[in-house]
Structure formats: structure tokens, C-alpha cells
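# Turn this into a structure:
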Amino acid sequence: MDNFWYLFAAYALIWLGLFIYIFSLSRREKQLGEEIEDLKVSLAKLEKKEDS
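Model (predicted):
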């Protein structure tokens, strides 16, 4: 019965690690989306400049 504590602790650490990993992925995805939008704006400005 004492081993169940270790089993619970292991599962808790695995789930915690998984949630931290998913959270970091979502932050990276948000940052990349913002960077893509900035690049689109910059590209549109450059294309508008070339047309002038």
C-alpha cells in the first residue's frame, strides 16, 4: 500500500509536466501568430511603397 503514494506522485508529475508543455506550446503559437501578422503588415507596406 505504501507504493500507491509513489504511483500517485508519478502520475501527478506527468500530468503537471504535460499541462506545462501544452501551456508553453499555446504561448509560442500566440507569439508566432502575432509575428506573422506583423510580417503581413510590413509586407503590405513594402508592396504599397513599390506601387507608388
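
# okay, CA-based contacts and neighbour counts for the rest of this
Will do.

# ranges for the helices of this structure?
3-51 (DSSP state H).

# I'd like to know how many residues surround residue 39.
The number of residues packed near residue 39 is 12, by other CA atoms under 10 Å.

# repeat for residue 5
Neighbours of residue 5 using other CA under 10 Å come to 9.

# to compare against the first, here's another:
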Amino acid sequence: MDMQALQLSLEQEFALAKYEQQVQSLSQDNAREFLIEAFRQLMVKDNVIRSLVKTSGFK
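Just a heads-up that it's a prediction; the model follows:
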């Protein structure tokens, strides 16, 4: 795999820094809820990618 594909773009680095600033102000309970929701969304994203790959004919 191309290692550059695993790196964040400059725009993504900026978005991550901004996101980190926003997360710093969350309470512990809100942070937990946020992490659970983020993980749920990652699983949905995995399902969408898996479905797209399956319907495109790639194995």
C-alpha cells in the first residue's frame, strides 16, 4: 500500500486541529457520548464501503 495514502492532507490536518480544540471543551460525559457516536459513524462508513465494493463486483 502507498504510505502517502495513509497520510492526512494539509486540509485534513487543519480540520483535525480545529476539531481537537472543540473537543477540549467537552465534559467527560459529553466526550463519552461523542466517542460512541463517532465509532457508530465509522461502522456505518465501513458498511457503506463494503456495500459499494460488493455491488461494484470487486472481491
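
# TM-score of the superposed pair?
Their TM-score after superposition, calculated using TM-score structural alignment, normalised by the length of the first structure, is reported as 0.59; 33 aligned residues with a CA RMSD of 1.8 Å.

# Residue 10 of the first structure -> the second structure?
Per TM-score structural alignment, there is no equivalent position to residue 10 of the first structure in the second structure.

# What's the separation between residue 10 of the first structure and residue 43 of the first structure?
As judged by CA to CA, to the nearest Å, residue 10 of the first structure and residue 43 of the first structure stand 49 Å apart.

# Next one: the equivalent of residue 30 of the first structure over in the second structure from residue 36 of the second structure, what distance?
In the second structure, residue 30 of the first structure lines up with residue 43, judged by TM-score structural alignment. Residue 43 of the second structure sits 11 Å away from residue 36 of the second structure, going by CA to CA.

# Next: residue 58 of the second structure.
31 Å.

# Show me which of these two is the more surrounded one.
Counted by other CA under 10 Å, residue 58 of the second structure and residue 36 do not tie: residue 36 has more neighbours, with 12 against 8.

# count of residues packed around whatever residue of the first structure lines up with residue 57 of the second structure?
In the first structure, the residue paired with residue 57 of the second structure is residue 44, using TM-score structural alignment. Residue 44 of the first structure has 12 neighbouring residues, counting by other CA under 10 Å.
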